[in-house]
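pasted the sequence and its predicted model underneath.
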Amino acid sequence: MYGGEAKSSAVEAIQAAKAGDFDKADERIKAASQAIVEAHHGQTDLLTKAANGEEVPVSIYMVHAQDHLMTGIAFVDLAKEIIELYRVMPKQ
């Protein structure tokens, strides 16, 4: 859930930057980054359990969640770069 939220917030950040609203872009990218942190907490909990010998069943839902997390991370990183490009591009 948090991985998808991160990606959605990053898309909103890019759209805001494209419109020249950098305050909103900064706020949405901050929200995206916080969603990634929350997703990492869930991932870390599961990794800790597995490292401590607890059985952590892997399901298609777990794989799907990991996919969303990794995609979210990549998308947020790319969104930050796109926002910076919009900051320095001259308005046309």
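Nice, I can see it. Residues are numbered from 1 along each chain as shown.

hey, let's count contacts and neighbours off CA atoms from now on
Noted.

residue 36 and residue 71 touch, don't they?
No. Using C-alpha atoms under 8 Å, residue 36 is not in contact with residue 71; the gap is 10.4 Å.

doesn't residue 32 make contact with residue 6?
Yes. Between residue 6 and residue 32 there is a contact at 4.0 Å, judged by C-alpha under 8 Å.

presented hereafter is structure B, for comparison with structure A:
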Amino acid sequence: MVNVEKLSETAMHIITYAGLAKSYYMQGLMYYKEGNTEAALKLIQEGEDEFIRAHHAHGETLTNEMSTSDPQISLLMAHAEDQLMSAETIKIMVMELIDVYKEKRGNKGE
């Protein structure tokens, strides 16, 4: 039997970690745009660390669900998965935009 309280708690962790990841990625892009490459890359790494935490929590939940015969889909978990995927999308877009800024600067931003 799935523990709904535990599932909700895990979903909230995923939402929190993914939200932090998105914020770090966007802040990193802003710093990069301003020419502060060191701060930008540090923030992007912090975003990656939070994304990994979210991804691990999600993977653990999936593993636990597979081991039970009572899969549980909740609106909260669906929202958590949406936040996780949007964090990944933002990361990809931020990295692409950083490449554009690099080209625009003639690779002086490294």
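Thanks, I have it. These numbers come from a predicted model, not from an experiment.

tell me how they score on TM after superposing.
The TM-score (TM-score structural alignment, normalised by the length of the first structure) is 0.89; 91 aligned residues with a C-alpha RMSD of 1.6 Å.

where do the contact lists of residue 6 and residue 32 of the first structure overlap?
Residues touching both residue 6 of the first structure and residue 32 (C-alpha atoms under 8 Å, 6 or more residues apart in numbering) are residue 76.

just the helices from the second structure, written as ranges.
4-33, 37-66, 75-105 (DSSP state H).

most packed of these?
Sort the helices of the second structure by mean neighbour count, taking mean count of other C-alpha atoms under 10 Å, and helix 4-33 sits at the top with a mean of 20.

in the second structure, what residues pair with stretch 23-32 of the first structure?
Aligned by TM-score structural alignment, stretch 23-32 of the first structure falls on residues 38-47 of the second structure.

and the matching stretch against the first structure, how far off on average?
On superposition with the first structure, the average gap between stretch 38-47 of the second structure and its aligned counterparts reaches 0.6 Å (mean C-alpha distance after the TM-score superposition for the first structure).

now what about that stretch, what contacts it?
By C-alpha under 8 Å, 6+ apart, stretch 38-47 of the second structure touches 20, 21, 22, 23, 24, 25, 27, 28, 29, 30, 31, 32.

if we can go back for a sec, which residues do residue 36 and residue 71 of the first structure both contact?
Shared contacts of residue 36 of the first structure and residue 71 (C-alpha under 8 Å, 6+ apart): residue 3.
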